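Q: Just a sequence and a predicted model for now, questions to come.
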Amino acid sequence: MTADLSGTSFAALHRPGEPLLLPNAWDHASAAALAARGFSAIATSSLAVAAAAGLPDGAAATREHTVRLALTLGSEPYHLSVDAEGGFSDDPAEVAALATELWAVGVAGLNLEDGLGASDLLAAKIHAVKAAVPGMFVNARTDTYWSGDGDERDTLRRLDAYQQAGADGVFVPGLTDPARIADLVRHLGVPLNILHAPAGPTVPRLAELGVARISLGSLLYRRALDAMDDIAAGRTPGGTTPSYDEVCALERSVSVSRSAKSTG
């Protein structure tokens, strides 16, 4: 028997008070390392995917790279959620086509953001995706705190629009104030996703506030770059470094799991 990796079971991992800690990978090796650590759900990071390809993040420039990564990871033995920026298009039908393509290769969740653009446009994209792929867990992100001024009224207005359009969860990166997080949890009818910030509330504190999903975003990728910088400067980075054989073993273990999944 293999694990149920459908969108429905991925949704069940979003439990207010017992949040899903969702790490973000950028290639097969990083995802394999996270899976080996026991994570049953892994997301991609749009910044990491873009930076690895030498392209700008949030500019709809990485559709091809994002789909290619999803093709690589979608058949692995964990739930996969894909960060697709704003869907790489302003046409809701094209975003729905992307969701259909991702669902077909095993992707359980899709993160769509408004980038502080018109809320009705993102709502239309969400509606189109849910109509085309009802089982896809759509996590709707508003950037009112990430790149805006954190206006509470605008945040609520946008999140309400996304819920009404069919979003299964909402994401407010940049929000770290415990009182405002608790207010949102009480207001919302869907799971709240918060981006983990090293200087913000801890994971246990976010759980106490009722958060249902905690994303690491590009943190792991940026920490990897920091370790590389330490080594280049002659400093010893913290933690341990996997050996060549250990990395090869990660790839072998995932291949075995993939084979078992296909025959189970």
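A: Thanks, I have the structure now. Being a predicted model, the structure only gives us computed values, none of them experimental.
Q: contacts, neighbours, all on C-alpha from now
A: Fine.
Q: Helix or strand: which one has the spatially most central residue of the chain?
A: Residue closest to the average C-alpha location in the chain (CA atoms, centre = their mean): A43, at 4.1 Å. Per DSSP states H and E: A43 is located in strand 41-44.
Q: Tell me the first helix or strand C-terminal of that strand.
A: Defined by DSSP H and E, the subsequent element after strand 41-44 is helix 46-53.
Q: So for that following helix, what gets flagged as buried?
A: 46-50 (16 or more other CA atoms under 10 Å).
Q: Just list what the strand holding A43 packs against, helices and strands only.
A: strand 20-22, strand 24-25, helix 28-36, strand 79-83 (3 or more CA pairs under 8 Å, 6 or more residues apart in numbering; DSSP states H and E).
Q: ranges for the helices of the chain?
A: Using DSSP state H, the helices of the chain run over 7-11, 28-36, 46-53, 63-73, 92-104, 119-132, 152-165, 178-187, 203-208, 219-232, 244-263.
Q: Identify the residues contacting stretch 167-177?
A: Identification of contacts with stretch 167-177 by CA atoms under 8 Å, 6 or more residues apart in numbering yields 11, 126-127, 130, 137-146, 150, 159, 162-163, 181, 190-195, 197, 200-201.
Q: Same list, the helices and strands packed on strand 41-44, but as TSV with mean neighbour count please.
A: Converted to TSV, these look like this (neighbours: other CA atoms under 10 Å):
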stretch	mean neighbour count
strand 20-22	23
strand 24-25	28
helix 28-36	19
strand 79-83	27
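Q: can the ones you listed go into TSV with extra columns for distance to P56?
A: Formatted as TSV, those follow (distance: least, CA to CA, whole Å):
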stretch	distance to P56
strand 20-22	23
strand 24-25	17
helix 28-36	21
strand 79-83	14
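Q: Out of these, which is closest to T62?
A: strand 79-83 (10.6 Å; CA to CA).
Q: helices and strands around that closest one, which ones?
A: Counting contacts by 3+ CA pairs under 8 Å, 6+ apart, strand 79-83 packs against strand 41-44, helix 63-73, strand 109-113.
Q: Okay, one more to line up with it:
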Amino acid sequence: MHRSGSPLILVNAWDAGSARTVQQAGAQAIATGSWSVAAAHGYDDGEALPFDLVLSNLQRIYNNVDLPITIDIEGGYGRSPQIVKENVLKIIECGAVGINIEDQWIDGSQLYSAEEHALRIAAVRDAVQHTSIPLFINARTDIFFQTSASEHNEAHIEAALQRALVYAEAGAHGFFVPGLCNEKLIEHLCQQSPIPVNVMISPESPSLQRLAALGVARISYGPHPYLQLMNALKQASSRALALQEF
């Protein structure tokens, strides 16, 4: 499904109900976003949502849709490759055929070195070898969240490409670059990356058509569908509760 120029579109869901709605709209696959899943359960992002709830939420989604499911597991809910491997096996058992795993420390203070994160990716690859599931490993780099979008430059792209090469060699199938919005830099990355590039939509992003033309192979929406729906709910609630004044 990941084709440069004809990207897979993932409107991120957060529970079984939203996943069913996305499926009914004609999606090819279901993807979760950690921020919206956590918020929907009353938790902050950053692996604050207990892993048991991550699994049970995934299981409910799996029981309610007929599409491939990819799940955002943040940093893998563990620093060591062995813990990440064990957690991914549980994810597979609950029905996922794809994961996002990020290279940022869970407290957001810094990034893992490319080599350390590659060991975590390799552990995921090894976990998959013990199953019959061809799990899609989407390696996320948070390089572009370290500075504002207006400050991104070719040096950031070169640093990202170095990580893409290391992650691909470790077994990653896709390279996720949330925070990157600059058309020229996206095109450069797509041309040079050894694996398909995933861009996340934001208010500053190029259009879907433009992203496809730049060579993006996967476009995801992250927390934005959840935020839009909660904003609509808030506005509807405000209008309804205003009637109490009469």
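A: On my side now, so go ahead. Keep in mind that what you see is a predicted model, and the values were worked out from it rather than measured.
Q: can you tell me how far the residue with the largest distance to the centre of the first structure sits from D91 of the first structure?
A: The C-alpha centroid of the first structure is most remote from G234, which lies 33.6 Å away (CA atoms, centre = their mean). Distance of G234 of the first structure to D91 of the first structure, given as CA to CA, to the nearest Å: 49 Å.
Q: Aligned against the second structure, show me the partner of the residue farthest from the centre of the first structure.
A: Taking TM-score structural alignment, the alignment pairs G234 of the first structure with R239 from the second structure.
Q: picking up where we left off before, buried ones among the contacts of stretch 167-177 of the first structure?
A: 11, 126-127, 130, 137-146, 159, 162-163, 181, 190-195, 197, 201.
Q: still on that earlier bit, what residues in the second structure pair up with the strand holding A43 of the first structure?
A: Counting by TM-score structural alignment, strand 41-44 of the first structure corresponds to 29-32 in the second structure.
Q: Buried ones in the matching stretch, by neighbour count?
A: 29-32.
Q: Over to stretch 215-223 of the first structure?
A: 215-221.
Q: and the two most separated of those?
A: So, those by CA to CA: farthest apart are S215 and Y221, at 13.1 Å.
Q: Please verify my assumption that the residue nearest to the centre of the first structure contacts S81.
A: Yes. If you go by CA atoms under 8 Å, A43 of the first structure and S81 touch, sitting 4.5 Å apart.
Q: Roughly how far does S6 of the second structure sit from R210 of the second structure?
A: According to CA to CA, S6 of the second structure stands 11 Å off from R210 of the second structure.
Q: and those two? which has more neighbours close in?
A: S6 (16 against 13; other CA atoms under 10 Å).
Q: The more buried one maps to what in the first structure?
A: Using TM-score structural alignment, S6 of the second structure pairs with E18 in the first structure.
Q: And L185 of the second structure, by the same measure?
A: Using TM-score structural alignment, L185 of the second structure sits opposite R180 in the first structure.
Q: And for its match, the neighbour number?
A: For R180 of the first structure, using other CA under 10 Å, the count is 13.
Q: Check the spacing between it and A25 of the first structure real quick.
A: 29 Å.
Q: do V247 of the first structure as well
A: Distance from V247 of the first structure to A25 of the first structure, by CA to CA: 15 Å.
Q: Over to I194 of the first structure?
A: With CA to CA as the criterion, I194 of the first structure and A25 of the first structure are 17 Å apart.
Q: and what of L55 of the first structure?
A: L55 of the first structure is 17 Å from A25 of the first structure, by CA to CA.
Q: How about L159 of the first structure?
A: Taken as CA to CA, the span from L159 of the first structure to A25 of the first structure is 26 Å.
Q: likewise S119 of the first structure?
A: Counting by CA to CA - S119 of the first structure and A25 of the first structure are separated by 28 Å.
Q: Same check on A32 of the first structure?
A: Relative to A25 of the first structure, and taking CA to CA, A32 of the first structure is found at 9 Å.
Q: what's the answer for G189 of the first structure, then?
A: 29 Å.
Q: Repeat that for A52 of the first structure.
A: Distance from A52 of the first structure to A25 of the first structure, by CA to CA: 11 Å.
Q: next one: G7 of the first structure
A: From G7 of the first structure to A25 of the first structure the distance is 19 Å (CA to CA).
Q: before we move on, what about T62 of the first structure?
A: In terms of CA to CA, T62 of the first structure sits 15 Å off from A25 of the first structure.
Q: Give me the spatial nearest neighbour of the alignment partner in the first structure of L119 of the second structure, chain neighbours excluded.
A: Taking TM-score structural alignment, L119 of the second structure has A124 as its aligned residue in the first structure. Distances taken as CA to CA, 6 or more residues apart in numbering place P92 nearest to A124 of the first structure, at 6.1 Å, with adjacent residues excluded.
Q: After alignment, which residue of the second structure pairs with G58 of the first structure?
A: G58 of the first structure maps onto G46 in the second structure, by TM-score structural alignment.
Q: now P198 of the first structure
A: Checking TM-score structural alignment: P198 of the first structure goes with P203.
Q: Next, work out how far apart that match and C181 of the second structure are.
A: In terms of CA to CA, P203 of the second structure sits 9 Å off from C181 of the second structure.
Q: which residues does the nearest residue to L22 of the first structure once chain neighbours are set aside contact?
A: Spatial nearest neighbour of L22 of the first structure, excluding adjacent residues (CA to CA, 6+ apart): S215 at 4.8 Å. Counting by CA under 8 Å, 6+ apart, S215 of the first structure touches 21-24, 193-196.
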